[in-house]
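In: have a look at this fold, sequence not included:
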């Protein structure tokens, strides 16, 4: 009697690990974890209204899934499936799949950034998933470039995904800009003018598609969307108070010229109420917070320019203090490293028929995540370093799909770098995309390693 034998390929094993990872993640976390931000945006999407500064498109997406199956279980499943499917498709970009892919992917499936974060209903996770998927689609377009129909299908998917990414995270356009540069390189075929046309065209396509998506998602009769001007003023206030806190000799002369009493109050209280950890600390002092907001925008603009142009050293000190908290995270416990359970004001949860939740399984997940807090797994600089190394390897091999995947790595690093200018809080989720880009790059590299002693064939 002939014995039965079964051969399992490395590619099948790799995808089996991803499928198992998805099932374990869903089983451990559904129907998902919701903070106040999550519930507020679900509330907007469910009732078709605008009450927060959260992205209208993200609220609309939550509302669509909630309209099919109430709650967030379906949304979490679809969002995670997009990410895991993107990873699974990476094996189609290479001529072979090494067994190393399954070995590298298995532990990645178990770190909190994948096992838990994929079930947290945050725009940061939605941005990361769509940005990763968009650049992976660009890699597929590069791989099949001579096949016109398939190329345009992948490019259309990349535009749609990156358009969503650019609208659910304020600085998400960085991923689209890097993707556009990668597209130009891939399409140039050695002709840089041709590449520039493709790059500009791709970026315009993402930008315009994103605007259409957002305009279509805003409920009729909603108040005007918050402008960039409002966000800029928050950053300005944070920087100016920080400048006085770090150097009490710095004078707010431009502001004092139009609002002397309010400026004097800000100067007196800055030291006690500013921390690079988060802008919210300034809100605790209601008189100071009210005082700085009473100062006219024009005066704040002039003062901010004075800080940047005439006191660049002090400005960089302030910005570094803010950035080191979000990027290097000196004390991870202060920066909301993970969120588990469901919690929000009852007036938001009751109409949605959602209950507060922190059950035994949530407690176990929370405890599990703490095992990683004081390790490089919860440090964004660790992932940025990985991305820079991978970028060098991918650009050394420099096959079409490698260019797009190098773009993904640089997008993650560039996104993190943008927080040097705009950071106002150190919540770990803000740079989640940086982590996810590096993890996707590691898996891609493991599928067919771009080792310096050989160039893999396409």
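Out: The structure has been received and is ready for your questions. On a predicted model such as this, the values are computed, not experimentally measured, just so you know.

In: all contacts plus neighbour counts: C-alpha atoms, from now on.
Out: OK.

In: look at the closest residue in space to residue 222 that isn't next to it in sequence and give its secondary structure.
Out: Spatially, and ignoring its direct neighbours in sequence, residue 222 is nearest to residue 50 (5.9 Å; Cα to Cα, 6 or more residues apart in numbering). When states are read from DSSP: H, G, I helix; E, B strand; the rest coil, the local structure at residue 50 comes out as coil.

In: so who does residue 50 touch?
Out: 44, 56, 218, 219, 222, 223 (Cα atoms under 8 Å, 6 or more residues apart in numbering).

In: can I assume the third one is in contact with residue 56?
Out: Right, the one you point to is residue 218. Yes. Between residue 218 and residue 56 there is a contact at 5.8 Å, judged by Cα atoms under 8 Å.

In: any idea how many residues pack against the residue nearest to residue 10 when sequence neighbours are not counted?
Out: Among residues not flanking residue 10 along the chain, residue 99 sits closest, at 4.9 Å (Cα to Cα, 6+ apart). Counted with other Cα atoms under 10 Å, the burial measure for residue 99 works out to 17 neighbours.

In: from residue 60, how far out is residue 99?
Out: When Cα to Cα, to the nearest Å is applied, the distance between residue 99 and residue 60 equals 41 Å.

In: quick one: the strands in the stretch 51-200 of the chain, in order.
Out: Taking DSSP state E, counting those that start in this stretch as the test, none of the stretch 51-200 of the chain falls into strands.

In: which residue ranges form the helices in it?
Out: Listed in chain order, the helices of the stretch 51-200 of the chain (DSSP state H, counting those that start in this stretch) span 56-68, 73-89, 100-108, 112-115, 123-143, 148-168, 173-188, 192-217.

In: included below, for side-by-side comparison, is a second structure:
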């Protein structure tokens, strides 16, 4: 029988695929059948019953409900997350290698072993699912840049629309990749780019409400978390009451001072004890029946008190991105065990789990656990990679990381590290692409590019001394 020689390119692709499978198997072995969180328990319950509201992404609940009809429990969602995550990474790595940059391709694949990402992809989280969809879209963008057919752009844009249904602020991450996938003529001039950006933003922002309506999700009042948190922040920093008068609280400024925390909104929720008289429950029982619309009321308060609003938001953002250290030093960066649940799903402790968790916790307490540093690194990659051969991938990834990370300056009510998974991944991938050709970048440009990251390191360290 004639021996068939395998082409070196095929062997390299196979090797990359095997490494990706190893990465997926590593997380699966540690977290099987998938780590349930309080959020995912509610999503699974609603997916099984079909009684879905919009507190968590209805798309997740709908998809999980369909998968549970085949295999119950978290396992199918874990497999889906890992398939998207590692599939996207290996697709991107293979395309970059085939473009003549094998060492960069392997470096991109190695980025998948970021400890935070290994831990978070083992938990059933919308953040992990979104990151996986964005990674596949990025890989398809690489296919398109190498002359692949228009099908790659179509599939990638569908995935970006799917990602946009998973978080109400996901459009910030999806927009730069969407624009990069559209025909070049649509962004050839600045006016065309601006118009394309406006239309793409509108489409991405519409994805979630349209999907929710198609699924038939009931409104839950989830928007009140942002509204009440910001009203509390304006009241705290401005010194005057901006809450609706229908709440009927005798001394709202004093009461709010007791309720308000700059890091998260939970003190206003209906699951704390004691319940805040200015919070979620009081709004639903006293304010909503009076016909007060949350967003218009919020906007009037922001416009009337811009300085207090800015102080509140900047303080929260500094904590959220870890420029300032967390006040609650015992809060874990990732979850390691499932809460008690009706179905008995849990992760069995094992050595791989302990190793990944230990690495994640350790790295989270270093600058690698500061989202603000990753935002600064993405900015550096954008400056260093602009106009270069790799710009077709670097620019969309870097801008996606920056927009999504900075979007939490406005769209944030909590400080969990999982919110920044995509920011860290996109910034790391963009940095790796730039690092592959750093010798050809002028030294002055490199210094200018990464000066913000150096400043962040100094300032963040100073706050911790």
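Out: Sure thing, it's come through. This is a predicted model, so every value here is computed, not measured.

In: tm score of chain vs chain?
Out: Comparing the two superposed chains by TM-score structural alignment, normalised by the length of structure 1, the resulting TM-score equals 0.79, with 423 aligned residues with a Cα RMSD of 3.5 Å.

In: circling back to that earlier point, pick out whichever of residue 218 and residue 56 of structure 1 has more residues nearby.
Out: Comparing residue 218 of structure 1 with residue 56 by other Cα under 10 Å, the one with more neighbours is residue 56, at 26 against 21.

In: what's the match for that one in structure 2?
Out: Alignment note: residue 56 of structure 1 maps to residue 58 in structure 2; criterion TM-score structural alignment.

In: its match against residue 219, yeah?
Out: No. Under the contact definition of Cα under 8 Å, residue 58 of structure 2 does not touch residue 219, with a separation of 10.6 Å.

In: quick one: contacts of stretch 26-40 of structure 2?
Out: Residues outside stretch 26-40 of structure 2 that contact it (Cα under 8 Å, 6+ apart): 56, 73-75, 77-78, 118-119, 121-125, 335-339, 345-353, 356.

In: which residue in structure 1 aligns with residue 316 of structure 2?
Out: Counting by TM-score structural alignment, the partner of residue 316 of structure 2 is residue 322.

In: its match sits in which helix or strand?
Out: helix 312-327 (DSSP states H and E).

In: after superposition, how close is that helix to structure 2?
Out: Between helix 312-327 of structure 1 and the corresponding residues of structure 2, superposition yields a mean separation of 1.4 Å, by mean Cα distance after the TM-score superposition for structure 1.

In: list the buried residues of that helix.
Out: Judged by neighbour count (16 or more other Cα atoms under 10 Å), helix 312-327 of structure 1 contains these buried residues: 314-327.

In: pull the number of nearby residues for residue 236 of structure 2.
Out: Residue 236 of structure 2 - counted by other Cα under 10 Å - has 25 other residues nearby.

In: now do the same contact list for the closest residue to residue 106 of structure 1 other than its chain neighbours.
Out: If you skip the residues right next to it in sequence, residue 106 of structure 1 has residue 17 as its closest partner in space, 6.1 Å away by Cα to Cα, 6+ apart. By Cα under 8 Å, 6+ apart, the residues touching residue 17 of structure 1 are 102, 105, 106.

In: so the spatially closest residue to residue 320 of structure 1 that is not a sequence neighbour, which of the three states?
Out: Using Cα to Cα, 6+ apart and skipping residues adjacent in sequence, the residue nearest residue 320 of structure 1 is residue 420, 6.8 Å away. Three-state assignment for residue 420 of structure 1 (three-state DSSP): helix.

In: tell me how far residue 420 of structure 1 lies from residue 348 of structure 1.
Out: From residue 420 of structure 1 over to residue 348 of structure 1 the distance is 34 Å, taken as Cα to Cα.

In: same check on residue 150 of structure 1?
Out: Applying Cα to Cα, one obtains 45 Å for the distance of residue 150 of structure 1 from residue 348 of structure 1.

In: aligned counterpart of residue 27 of structure 1 in structure 2, please.
Out: Going residue by residue (TM-score structural alignment), residue 27 of structure 1 aligns to residue 29.

In: its match: neighbouring residues, count only.
Out: 18.

In: just residue 151 of structure 2 next, same as before
Out: 12.

In: same question for residue 330 of structure 1.
Out: By other Cα under 10 Å, neighbour count at residue 330 of structure 1 equals 14.

In: that one: what's its closest spatial neighbour, skipping adjacent residues?
Out: The spatial neighbour of residue 330 of structure 1 that comes closest, neighbours along the chain excluded (Cα to Cα, 6+ apart), is residue 324 at 7.5 Å.

In: the helix or strand where residue 394 of structure 2 lies to helix 171-181, inter-axis angle?
Out: Taking DSSP H and E as the definition, residue 394 of structure 2 sits inside helix 391-407. Relative orientation of helix 391-407 of structure 2 with respect to helix 171-181: 160 degrees, computed using axes from the mean of the first three to the mean of the last three Cα atoms, to 10 degrees.

In: what is the subsequent helix or strand relative to helix 391-407 of structure 2?
Out: Scanning onward from helix 391-407 of structure 2 (DSSP H and E), the first element met is helix 421-435.

In: and residue 435 of structure 1, what pairs with it in structure 2?
Out: Taking TM-score structural alignment as the criterion, the aligned counterpart of residue 435 of structure 1 in structure 2 is residue 424.

In: neighbours of that match, how many?
Out: Residue 424 of structure 2 has 28 neighbours, counted by other Cα under 10 Å.

In: leaving out chain neighbours, which residue sits closest to it?
Out: The spatially closest residue to residue 424 of structure 2, leaving aside those adjacent along the chain, is residue 374, at 5.6 Å (Cα to Cα, 6+ apart).

In: so the one you found sits against residue 427, correct?
Out: Yes. Contact between residue 374 of structure 2 and residue 427 holds when scored by Cα under 8 Å: they sit 5.9 Å apart.

In: between residue 150 and residue 348 of structure 1, who's got more neighbours?
Out: When neighbours are counted by other Cα under 10 Å, residue 150 of structure 1 and residue 348 differ, and residue 348 comes out ahead with 18 against 15.
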